[in-house]
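Enquirer: what's the 3D shape of this:
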Amino acid sequence: MSITIGSLTELLQYEGQELGISPYHRITQEQINQFAAATLDFQWIHLDAERAKTESPFGATIAHGYLTVALLPYLWNQIVTIENLKMQVNYEVESLRFNQAVTVDSQVQLRAKLLTVKDLRGIAKARIEVALNIEGSRKPAYTGIITFLYHFDNPAQ
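Expert: Below is the predicted model of the structure:
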């Protein structure tokens, strides 16, 4: 169940709080292939299942690290629903550390904590501590801090 936030004032109420964990999302080979095509990153470790099975230390193809990062807004929106919004802008990624590869058909989920919210003349600057968990693994795929800018229709509501 996601948290619904409709204004800068409401967002400020969650500052410093763990906001939750998204549902699991399965990383499929089709998704990996589409990401490779979109980014022109055709490294065999992502695409060649037979070679990955025999030559890779992971025993299977792995998701591009940036594919897992690109899932951040989608998974974040499973935790928090922002309403009354003109637009959301991806602003910053800081301290991102890849800890473990995500093999094909793994299920991942995002854990998020809202660190700070700043009011930039009606635009909310939200810094969020994130960890991408892999089902069955104690070590997250990555950890870091992301920042979104929220342009609310009516920030004072």
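Enquirer: when you work out contacts or count neighbours from here on, use the C-alpha atoms and nothing else.
Expert: Fine.
Enquirer: just the strands in the chain please.
Expert: With DSSP state E as the criterion, the chain has strands at 3-5, 18-21, 25-26, 80-82, 85-98, 107-120, 123-134, 142-152.
Enquirer: reformat those strands as TSV; add mean neighbour count and distance to residue 43.
Expert: Listed next are the strands of the chain as TSV, based on neighbours: other Cα atoms under 10 Å; distance: least, Cα to Cα, whole Å:
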stretch	mean neighbour count	distance to residue 43
strand 3-5	15	38
strand 18-21	18	31
strand 25-26	16	21
strand 80-82	17	34
strand 85-98	13	18
strand 107-120	20	22
strand 123-134	23	22
strand 142-152	20	20
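Enquirer: now those strands as a markdown table including distance to residue 45?
Expert: Conversion of the strands of the chain to a markdown table gives the following (distance: least, Cα to Cα, whole Å):
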| stretch | distance to residue 45 |
| --- | --- |
| strand 3-5 | 37 |
| strand 18-21 | 29 |
| strand 25-26 | 18 |
| strand 80-82 | 33 |
| strand 85-98 | 16 |
| strand 107-120 | 18 |
| strand 123-134 | 19 |
| strand 142-152 | 18 |
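Enquirer: second input sequence below; structure requested for side-by-side comparison:
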Amino acid sequence: MSAMQKALEASEKLIGTEVGVSNWITVDQAMIDQFAETTHDTQWIHVDPERAAAESPFGGAIAHGFLTLSLASRFAYDCFSMMPGQLMGVNYGMNKVRFLKPVLAGSRLRGRFTLQAVRARGKDKMMRENLMTIEIEGEETPALIAEWLGLAVFED
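Expert: Predicted coordinates:
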């Protein structure tokens, strides 16, 4: 039996279970400002904390939704290691992303992953679909939920 087939069988047993919870990471104003500079999205609700506190409904500066989403790779790095025989993992995309709650500057976030589906993609690849929830410490409503697809590539 190939390494991919073994990984597929092992993964099938985990469908519907939580397969990882990441470490917390702080999203501070400096991170938000760097993201704004990189993406050229300098809207005041992100980069002007005083104005955001006075004029926005959020009570302060908030992280970009795409900054929050971009931390998915960091959270996955905390949660997943290479499976036996796996050469690499490739981000395949998202089926669904929903931004549920703004992330205030200074908030701590972490990712939770629940395996939803796995399937073979040829003889040396396995597609994994995880429901990813990015939580905000101390908040009941998560920052976002997403159905994330990853492709695990194995030795032939």
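Enquirer: can you give me the TM-score here?
Expert: Once superposed, the chains reach a TM-score of 0.87 (TM-score structural alignment, normalised by the length of the second structure), with 149 aligned residues with a Cα RMSD of 1.8 Å.
Enquirer: ok, now which ones touch residue 120 of the second structure?
Expert: Residues near residue 120 of the second structure by Cα atoms under 8 Å, 6 or more residues apart in numbering: 8, 126, 127.
Enquirer: quick one: it and residue 6 of the second structure, what's the gap?
Expert: Computed with Cα to Cα, to the nearest Å, the distance linking residue 120 of the second structure and residue 6 of the second structure is 11 Å.
Enquirer: okay, and the common contacts of the two?
Expert: Common neighbours of residue 120 of the second structure and residue 6 (Cα under 8 Å, 6+ apart) do not exist.
Enquirer: hmm, back to that, which one of the contacts of residue 120 of the second structure is nearest residue 154 of the second structure?
Expert: residue 126 (8.2 Å; Cα to Cα).
Enquirer: so what's the corresponding residue of the first structure for that closest one up against?
Expert: The alignment partner of residue 126 of the second structure in the first structure, by TM-score structural alignment, is residue 124. Listed by Cα under 8 Å, 6+ apart, the contact partners of residue 124 of the first structure are 8, 117, 118, 149, 150, 151, 152.
Enquirer: isn't the first one right up against residue 152?
Expert: In other words, residue 8 of the first structure. Yes. Assessed by Cα atoms under 8 Å, residue 8 of the first structure is found in contact with residue 152 at 7.2 Å.
Enquirer: so what sits against both of the two?
Expert: In contact with both residue 8 of the first structure and residue 152: 122, 123, 124, using Cα under 8 Å, 6+ apart.
Enquirer: and of these, the nearest to residue 107 of the first structure?
Expert: Taking these together and measuring to residue 107 of the first structure by Cα to Cα, the closest member is residue 124, at 31.1 Å.
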